[in-house]
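Student: please work out how this folds:
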Amino acid sequence: MTLPKYHLDRARAQSFGSDSEQYDRYRPSPPDALVDDLVALRAVDVLDVGCGTGKVAVALAGRGMRVLGVEVDGRMADVTRAHGVPVEVASFESWDAAGRRFDLITCSDAWHWIDPVVGSEKAAALLRPGGTLALFWSSYLLEASVEAVFQRIYDEHAPKARTHSYEPLQARSEPFEPIAAFGPVETRTYRWDTTVSATEWVGLLATFSDHRALAPENLTALQAALYEAIEDVGGSMAVSRGVHAAFARRL
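Tutor: Presented below is the predicted three-dimensional model:
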């Protein structure tokens, strides 16, 4: 399956910082099991690419790693710095590492915004031998009955947006460019069930780029209709959350 070239849509790629506090409030932190697996790599120096508001960077720093973030949006970077992790503002493709090397490079829900060829080659150059590139994407699966109701709401208010109840395409396709510097790719899935309130769900949706691209009045109408639908079933709903990760070791 050929993935859309998201990295070419720079306006959409750099749209998240316009409400960085909402992004920080509603985007989930990585699951403990994923953080445990990253810690088990025994990395000392970590580079978190497209660190956003620091969800992954803060978790790893809290486990004793020396973490540096790279983030294209200064407003997002400010939130990460407020959490105590240093960030340098630049696109990963143009970022100057100034000779620094890393044991682990992470990227959560952002690698599709990076040129896949340049990104893989640069990651390989920045990793010490034996270091790991770890890419991961989040997913949210709804019950079929809820998804059907939501789809009707999207058809009415935002036919070009997705309900975001799906497994990410990136997790089912090769996430790394096939360059010789990396060994075989290992994939892992971390899944857990949770309950999400109407406020949490509509707040989360507003952080996704396809929803941010909607006209404000359309987004408001969509959120109101979804909120009402969730309230009609008790004010919360079951969500199966997942993180789909791919690891490749630098040869």
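
Student: alpha carbons only for contacts and neighbour counts from here, please
Tutor: Will do.

Student: for stretch 50-69, how far is the first residue from the last?
Tutor: Length of stretch 50-69, first residue to last, C-alpha to C-alpha, to the nearest Å: 7 Å.

Student: ok, longest helix in this protein?
Tutor: The helix spanning the most residues in the chain, taking DSSP state H as the definition, is helix 216-232.

Student: which stretches of the stretch 151-251 of the chain form helices?
Tutor: For the stretch 151-251 of the chain, helices defined by DSSP state H, counting those that start in this stretch occupy the ranges 198-205, 209-212, 216-232.

Student: this one next, for a side-by-side:
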Amino acid sequence: MPTIPREQSHPSGNEPHRARRMAESFGVDAERYDRARPRYPDALVERIVAAGPGPDVLDVGCGTGIAARQFQAAGCRVLGVEPDARMAGFARRTGVEVEVATFEAWESAGRAFDVVVAGQAWHWVDPVAGAVKAAQVLRPGGRLAVFAHAFELPPVVAEAFAAVYRRVAPDSPLNVRPAGDGRPPERALTLYQAMFATFADGIREAGGFGEPERWRFDWEQAYTRDEWLDLAPTTGALTQLPPDKLAEVLGGVGAAIDAIGGGFTMPYATLAITAARIGAA
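Tutor: Sure thing, here's the model as predicted:
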């Protein structure tokens, strides 16, 4: 789940790939990350596989291998590229082949792929250099597909999170103002759509691809208090907090969830930008 800094509220300032400390902070608890993070809709995986010319998939920023394992289950051969050795090590233990590198610096050694995917990761890649690299390693007719989950917490939970986060990390550059603060409820989705517009612009600028397509998959997931508090520390806003401040944030959020009955149902929109490789390899 991308965490969008304030300066990214406009696509022209969208350069989270330069925030390497945060980009490589998620491996602090790789086991929790893999356990708590939501999977991707089966319909998304099936559509990507059907749109590619073959089974060879390169998973950029594969993390612990969540998406990679889903593509393996769909019959694909998957190679992951992941800059965090802790995340890569976990993915390997689950049966995913992974090479440790940022995508921009990764060496393909002449290998070619039918599909390049990035789940919850393309915002950590330079949008133009990443698309150029994808075009270089895709076979003609191959497909680049980048995707992520957009979601809105219930207003009372989002407000509790924002209040306690501002208290424990007042100097954080992260934009954590919640739904329910006077902004439209689609605010998070609007920010994600702007980020995905930047991805599409990067694909166009890179060349070698047809016009990017936008896909969207809507779904829901129910969370108990404990399930959400297990997931929350894997998000970019919290991966770098010291234990005492993290505990304070989770305490405030947990109390808010208790106040609404001990759980909630989260509406998700999984967004994707995808484009086909055209021309010679």
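
Student: superposed, what's their TM-score?
Tutor: TM-score of the superposed chains, computed with TM-score structural alignment, normalised by the length of the first structure, equals 0.92; 251 aligned residues with a C-alpha RMSD of 1.9 Å.

Student: quick revisit: who touches the longest helix of the first structure?
Tutor: 149-150, 153-154, 157-158, 197-199, 202, 206, 211-212, 236-237 (C-alpha atoms under 8 Å, 6 or more residues apart in numbering).

Student: pull out the buried positions in stretch 14-33 of the second structure.
Tutor: Neighbour-count burial for stretch 14-33 of the second structure flags 14-17, 22-28, 30, 32-33 (criterion: 16 or more other C-alpha atoms under 10 Å).

Student: nearest spatial neighbour of residue 119 of the first structure, skipping sequence neighbours?
Tutor: residue 93 (6.3 Å; C-alpha to C-alpha, 6 or more residues apart in numbering).

Student: in the second structure, what sits opposite the one you found in the alignment?
Tutor: Using TM-score structural alignment, the partner of residue 93 of the first structure in the second structure is residue 104.

Student: so how far is the host helix or strand of residue 139 of the first structure off the chain centroid?
Tutor: Residue 139 of the first structure belongs to strand 127-142 when assigned by DSSP states H and E. Mean-position distance between strand 127-142 of the first structure and its chain equals 10 Å (C-alpha atoms, centre = their mean, to the nearest Å).

Student: onto which residues of the second structure does it map?
Tutor: Residues 138-153 of the second structure are the counterpart of strand 127-142 of the first structure, counting by TM-score structural alignment.

Student: with stretch 233-241 of the first structure instead?
Tutor: With TM-score structural alignment as the criterion, stretch 233-241 of the first structure aligns to 260-268.

Student: same check, this time on stretch 49-61 of the first structure
Tutor: Alignment note (TM-score structural alignment): stretch 49-61 of the first structure is matched to residues 60-72 of the second structure.

Student: quick check: the gap between the residue nearest to residue 119 of the first structure and residue 123 of the first structure.
Tutor: Separation of residue 93 of the first structure from residue 123 of the first structure (C-alpha to C-alpha): 10 Å.

Student: so between the two, which is more surrounded?
Tutor: Between residue 93 of the first structure and residue 123, residue 123 has the larger neighbour count (other C-alpha atoms under 10 Å), namely 25 against 16.

Student: for that one, which three-state class applies?
Tutor: Three-state assignment for residue 123 of the first structure (DSSP: H, G, I helix; E, B strand; the rest coil): helix.

Student: thinking it is in contact with residue 107, fair?
Tutor: No - if you go by C-alpha atoms under 8 Å, residue 123 of the first structure and residue 107 don't touch, sitting 10.7 Å apart.

Student: now the helices for the stretch 1-150 of the first structure?
Tutor: Counting by DSSP H, counting those that start in this stretch, the helices of the stretch 1-150 of the first structure are 10-13, 20-26, 32-39, 55-61, 74-82, 116-126, 144-157.

Student: so what's the residue count around residue 143 of the second structure?
Tutor: 29.

Student: now do residue 116 of the first structure
Tutor: 17.
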